[in-house]
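>>> Okay, sequence plus prediction incoming.
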Amino acid sequence: MTGFALVLAVPLVGCAGGSEAQAPARTVVSIAADGQTHRFDVEVARSEEAQQKGLMFRTELPKDGGMLFPFAKPKIASFWMKNTLIPLDMIFIRSDGSIDRIAENTIPESLEPVVSGGEVAAVLELAGGTAARLDLDEDATVTWKD
């Protein structure tokens, strides 16, 4: 197993405030499943620092919000929920947009690793329960613009 990508569990944490803080990059992620397309307006954690912080310390997440963790090259991804206060659904995405694994309702503040099943190009974190609410499974496909 590779080292923890603290970004996934931590990324749902709120942004550090301050007048010098730069707004996080955003993109629209689309998930196509069963003839429907679901769109999410998400923050993009591109830097190592942003990926380590992730969604940590946040107390809520909009139902159409989340965070995307794109990787420079595909890898086994491992996240934990340390300092993440809300449950998340983690969608592990392969390079072709197919879904490797969905970890539903991850446990807030858990130190247990949440690991992809294989090499992935990105991880999408959504509010816990989103995958079940939208009936998402590994047959769905995920796309976004860089």
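That came in fine, so what should we check first?
>>> can we go C-alpha only for contacts and neighbour counts from here?
OK.
>>> List of residues touching the helix or strand containing Ile99?
Here Ile99 is covered by strand 99-103, with elements defined by DSSP states H and E. Applying C-alpha atoms under 8 Å, 6 or more residues apart in numbering, the contact partners of strand 99-103 are 89-94, 114, 116-118, 120, 131, 137-142.
>>> Tell me the gap between the helix ranked longest in the chain and the middle of its chain.
Identified as the longest helix of the chain according to DSSP state H is helix 48-53. Relative to its parent chain, helix 48-53 has a centroid offset of 12 Å by C-alpha atoms, centre = their mean, to the nearest Å.
>>> this is the comparison structure:
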Amino acid sequence: MMRMRKVGLEWLRAGLCIALLSWIGVAAPGSAGVRAAEFQPLEIGTRAGVRMFSVEMAATEEEKTKGLMYRKHLPDGQGMLFDFSPAQQVSMWMKNTYISLDMIFIGPDGRILRIAENTEPLSTRIISSGGLAKGVLEVIAGTAKKYGIAPGDRVSHPLFNGH
């Protein structure tokens, strides 16, 4: 009986240790290289007023390549901002992206160039910026229409400060 209790306590300690290490992201299998999203505030000035968003940044080539692929949900008011500095012609697609998005192409001065609304999930059709874009904001489909976001509206975010 004593031996079983000791073994039981060892298993309990081991389980707690694994749980703690997993919680802090050290020992969980498959967690290597996974980081929590860091959200930043972004504002869009529209005719109807200022709209606030919380965005994840996609700045590295790996982050830009993956984007919002494989996600099944994107809450209203959240999105992903792609950094394409310096400004350039940008082409996007929806390969491996399960949710319909609005893609908002933003020039170096922070003005919206173009909006591709209600993009088709899983499509490999190329969606072009239609001009030099420094950033692309992806939000859940219908956001632009819902909040009256239009070409010419100004986006406020550190990416566009100083052009």
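Thanks, I have it. For clarity, every value in this text was computed on a predicted model and none was experimentally measured.
>>> so the helix or strand following the longest helix of structure 1 aligns onto which residues of structure 2?
Moving toward the C-terminus from helix 48-53 of structure 1, the next helix or strand (DSSP H and E) is strand 66-79. Mapping strand 66-79 of structure 1 onto structure 2 (TM-score structural alignment) gives residues 79-92.
>>> okay, the strand holding Ile99 of structure 1 sits on what stretch of structure 2?
Using TM-score structural alignment, strand 99-103 of structure 1 pairs with 112-116 in structure 2.
>>> quick one: the matching stretch to structure 1 mean distance?
Aligned to structure 1 and superposed, stretch 112-116 of structure 2 gives a mean residue distance of 0.5 Å (mean C-alpha distance after the TM-score superposition for structure 1).
>>> gap between that stretch and the chain center?
Mean-position distance between stretch 112-116 of structure 2 and its chain equals 18 Å (C-alpha atoms, centre = their mean).
>>> Am I right that Pro151 of structure 2 is in a strand?
No. According to DSSP: H, G, I helix; E, B strand; the rest coil, Pro151 of structure 2 belongs to no strand; its state is coil.
>>> give me the number of residues near whichever residue in structure 1 pairs up with it?
By TM-score structural alignment, Pro151 of structure 2 lines up with Glu138 in structure 1. A count of neighbours around Glu138 of structure 1, defined by other C-alpha atoms under 10 Å, yields 14.
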